[in-house]
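Q: Task: produce atomic coordinates for the following.
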Amino acid sequence: MKKVSIIVPVYNAAAYLEVCITSILRQTYKNLEIILVNDGSTDESGNICDQYKYTDPRITVIHQENAGPSAARNTGIEQASGTYLQFVDADDRIKKTTTQQFIHFMETFDADLVICGYESGNQLLSPSIAGFFTKEVFLHHIGLLYKQIILPSPCNKMYRLEKVKHHEIRFPFSHSYGEDLLFNLSYIENSASFYVLPSSLYVYEQNPNSLTNSYIDNMFEKQKKLYNDVRMFLEKNDSWTHDNITHLETIFANGVIHSITNLFHQGSPLSTKEQKNQLKIICNHSDVITKYPYFTSSVQAKLIGTFIRKKSYRQAFIFFKIKEFIRTRLRRIFVLLQQVDKR
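A: Sure thing, here's the model as predicted:
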């Protein structure tokens, strides 16, 4: 049995960590190397990691000063010694057969990368394509898998560790947004074969304290940089084609909406005047104006696109203020509206 290295970056995840580690220990595939990287936690996470280390010899614990999830994963990569590589976030879990199924398809199809769907809350997020793909064909599905939120995360995937180390593929420190996606694109660029599973084998738990639920400084600038990096990747690999273009431009449009929503987040330090100014700057940006035709993926996107086209900044401001109020004060209604908006 070939060894699988599973890296878990840990930061202040005491409330979730035991469930995460238990889900890994219960894998039907037993030849595991479990690397828990405690990234300077200030809660009981470090102690929990140490306690588990003494219960199972497959567990290695590394304690380091807080440097962020990218640094923690990179530390784990340096330590890893398996044939295959997985990542699991400390506030998530994997199903009992996740590693077993990954291994099966890696070895049956001699794949360099296996990808699956995942569960998030009450949602099952599955890729709309499945099966074996050569690199040439797979590259033309990058935009689709990105739009379906299947591509960015490292957690719903299995990699070949030797390939990661040989090509010195690491999570970049130069990005504080989208570093997971850039890691995957770098790995894809150095791979030849891929297998996509329709099964949802990874479970994202709803952690209100995670970075994805927090205010992000300069989010619009980070969105633009990530868009440009993905576009450059596709152009470099002769894959800036119709479908990829449509999907990436739609993703950018949705990113604009997320960036404006972020201005009004309850954790935002911006004053009302600053929120109005930033909203106007984003809506007036040339990249946003030229991508108006791609604000079509939902009722919300069409509405925001209309605000941008008509320069209706006051109406946009009121819309996002109400949206944040409903999100924070009327959560059930907000979730219902999200479901309706996606239909």
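
Q: Please count neighbours and contacts with C-alpha atoms only from this point.
A: OK.

Q: what about the helices in the stretch 151-300 of the chain?
A: For the stretch 151-300 of the chain, applying DSSP state H, counting those that start in this stretch gives helices covering 161-166, 179-189, 219-236, 242-263, 272-284, 286-290, 299-310.

Q: can you list those in TSV and add distance to Gln79 and mean neighbour count?
A: Conversion of the helices of the stretch 151-300 of the chain to TSV gives the following (distance: least, C-alpha to C-alpha, whole Å; neighbours: other C-alpha atoms under 10 Å):
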stretch	distance to Gln79	mean neighbour count
helix 161-166	11	15
helix 179-189	18	19
helix 219-236	29	17
helix 242-263	35	20
helix 272-284	43	16
helix 286-290	42	14
helix 299-310	44	18
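
Q: mind checking how far the spatially most central residue of the chain is from Lys310?
A: In the chain, the centroid-proximal residue (C-alpha atoms, centre = their mean) is Ser153; its distance is 3.6 Å. Per C-alpha to C-alpha, to the nearest Å, Ser153 is found 36 Å from Lys310.

Q: Ile282 now?
A: Counting by C-alpha to C-alpha, the gap from Ile282 to Lys310 is 14 Å.

Q: For Ser186, give me its contacts.
A: Neighbour list for Ser186: Ile169 [criterion: C-alpha atoms under 8 Å, 6 or more residues apart in numbering].

Q: Ok, Tyr227 next?
A: Residues in contact with Tyr227 (C-alpha under 8 Å, 6+ apart) are 248, 252.

Q: Let's compare: structure for the following, please.
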Amino acid sequence: MFIITPFHNIKPYFKTFKRNIASILELDSVEMILVNDHSDDTSNQLMTSEFNKKGNVSIISCESEGVSAARNFGLNYLYENVKNYTNSWVTFCDFDDYIEKGLIVGFRENPLINKYDYVLFGYSTDRLQLDHKPFFSVKPFEGVDLGALAIEGPFREKNRTYNLNSPWGRLIKLDFLRKNKIFFDEKLTFREDLIFNLTIFAHSPKAGIILRSYYYYYLNPNSVVHSYIKNVIQQNRLAYINIKKFTDKMQDEVKKNLRLEFLKNAFIQSIFVFVLPKGRHNKYFLSKKRFKNLRMDAIFEALWRTDIDKSFKNKMNKLLFYLANKRLFLPIYVMIEFHNFILRKKTDDKN
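A: Got it, this is the predicted structure:
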């Protein structure tokens, strides 16, 4: 099993990263590909000094910038250096997250996993909810629309949480990616993970699921999903072009619902990374201008002609959408700024 982990300026997190991967590096059935994404601090030196002599760690430096380019660089490195693609598997792990050892041990002891192309495993933001023991079987994941699940977001199965629109939380057969020429879209810095998975699903992988949670997802306040993304409107448009391609041959009603589901989620997420991002002091009038630009973007026109707000499971998101539909920015500003204040306080308390 290969684990691709891009890193960029991770010096403050290096000790935690080193501790998190220590147990899995004890296993000879795993190899980590650490991809330096143009770090301008001492991250690369730290990685090289600590792991260069490890037989199951490769440290490489990406030529292009961005996490998508770094992941693709890791994939191409494997294509050039792995001799047996057939039963080789790859997964991705962010530098501030980690994978429980039980996944690698279970993978090593269950050769029947090789009848699949794409295998899901659960994740949690709570370390105490992770499984430590190896899994004993992989269940077929059939009779579901993988693309629809990815667009809709995380889902629950047997008391575990899974996410089909992330790069992590799944094992993918390397030969499947290689022969179908599947890579991350390097033009995207937002929603690229969803498009990557939809591209996989378009090639009809044989999917399985492990009913255990092995991936710890750290809610990093400095990550992309919590930071300001200046070009989010352009990113949404690019992603929507891919969504339309993916749904083009579906029945009209299914096509319409999936596209609306994507737009709904994209709009809400854009509020948190463009209009009122968590890691900034957001001035009211500037935020209001960004909100107006977002709401008036052509790709979201269809949202305001539907009653899609009834489909929201999250009460806060439902209220946000209702207020946006009514063009009521002041209560949105107050609600999210208070929400962001509470989250920042929790983060500061932990630190």
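
Q: and the aligned partner of the residue nearest to the centre of the first structure in the second structure, what does it touch?
A: With TM-score structural alignment as the criterion, Ser153 of the first structure lines up with Ser166 in the second structure. Shown in contact with Ser166 of the second structure (C-alpha under 8 Å, 6+ apart): 193-194, 197.

Q: same question, Ile59 of the first structure
A: 33-36, 52-53.

Q: what does it align to in the second structure?
A: By TM-score structural alignment, Ile59 of the first structure lines up with Val57.

Q: so how far is Glu100 of the second structure from its match?
A: 17 Å.

Q: element containing Asn44 of the second structure?
A: Assigned by DSSP states H and E, Asn44 of the second structure belongs to helix 43-51.

Q: Show me what counts as buried in whichever helix or strand comes after that helix.
A: Next along the chain after helix 43-51 of the second structure, taking DSSP H and E as the criterion, comes strand 57-61. By 16 or more other C-alpha atoms under 10 Å, the buried positions in strand 57-61 of the second structure come out as 57-61.

Q: Take these and lay them out in TSV including distance to Gln251 of the second structure.
A: Formatted as TSV, those follow (distance: C-alpha to C-alpha, whole Å):
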residue	distance to Gln251 of the second structure
Val57	47
Ser58	46
Ile59	46
Ile60	45
Ser61	44
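
Q: Give me the distance between the residue lying closest to Lys278 of the second structure once chain neighbours are set aside and Val225 of the second structure.
A: Spatially, and ignoring its direct neighbours in sequence, Lys278 of the second structure is nearest to Asn340 (5.3 Å; C-alpha to C-alpha, 6 or more residues apart in numbering). According to C-alpha to C-alpha, Asn340 of the second structure and Val225 of the second structure sit 13 Å apart.

Q: same check, this time on Phe190 of the second structure
A: From Phe190 of the second structure to Val225 of the second structure the distance is 8 Å (C-alpha to C-alpha).

Q: So these two - more neighbours on which side?
A: Taking other C-alpha atoms under 10 Å, Phe190 of the second structure and Val225 do not tie; Phe190 has more neighbours (22 against 18).

Q: Chain neighbours aside, what residue packs nearest to that one?
A: Nearest one to Phe190 of the second structure, counting by C-alpha to C-alpha, 6+ apart, is Gln235 at 6.2 Å.

Q: What residue in the first structure is paired with that neighbour?
A: Aligned partner of Gln235 of the second structure by TM-score structural alignment: Lys222.

Q: post-alignment, the lengthiest strand in the second structure versus the first structure, mean distance?
A: In the second structure, with assignment by DSSP state E, the single longest strand is strand 207-216. Superposed on the first structure, strand 207-216 of the second structure shows a mean distance of 1.4 Å to its aligned residues (mean C-alpha distance after the TM-score superposition for the first structure).

Q: which other residues reach that strand?
A: 97-103, 116-127, 129-132, 135, 137-142, 157-158, 160-161, 168-169.

Q: now it: which residue numbers in the first structure?
A: On the first structure, the counterpart of strand 207-216 of the second structure by TM-score structural alignment is residues 194-203.

Q: Which strands or helices does the lengthiest helix in the second structure pack on?
A: If you go by DSSP state H, the second structure has its longest helix at helix 329-350. In this structure, helix 329-350 of the second structure makes packing contacts with helix 284-295, helix 315-325, judged by 3 or more C-alpha pairs under 8 Å, 6 or more residues apart in numbering; DSSP states H and E.

Q: and the angle for that helix with helix 315-325?
A: 150 degrees (axes from the mean of the first three to the mean of the last three C-alpha atoms, to 10 degrees).
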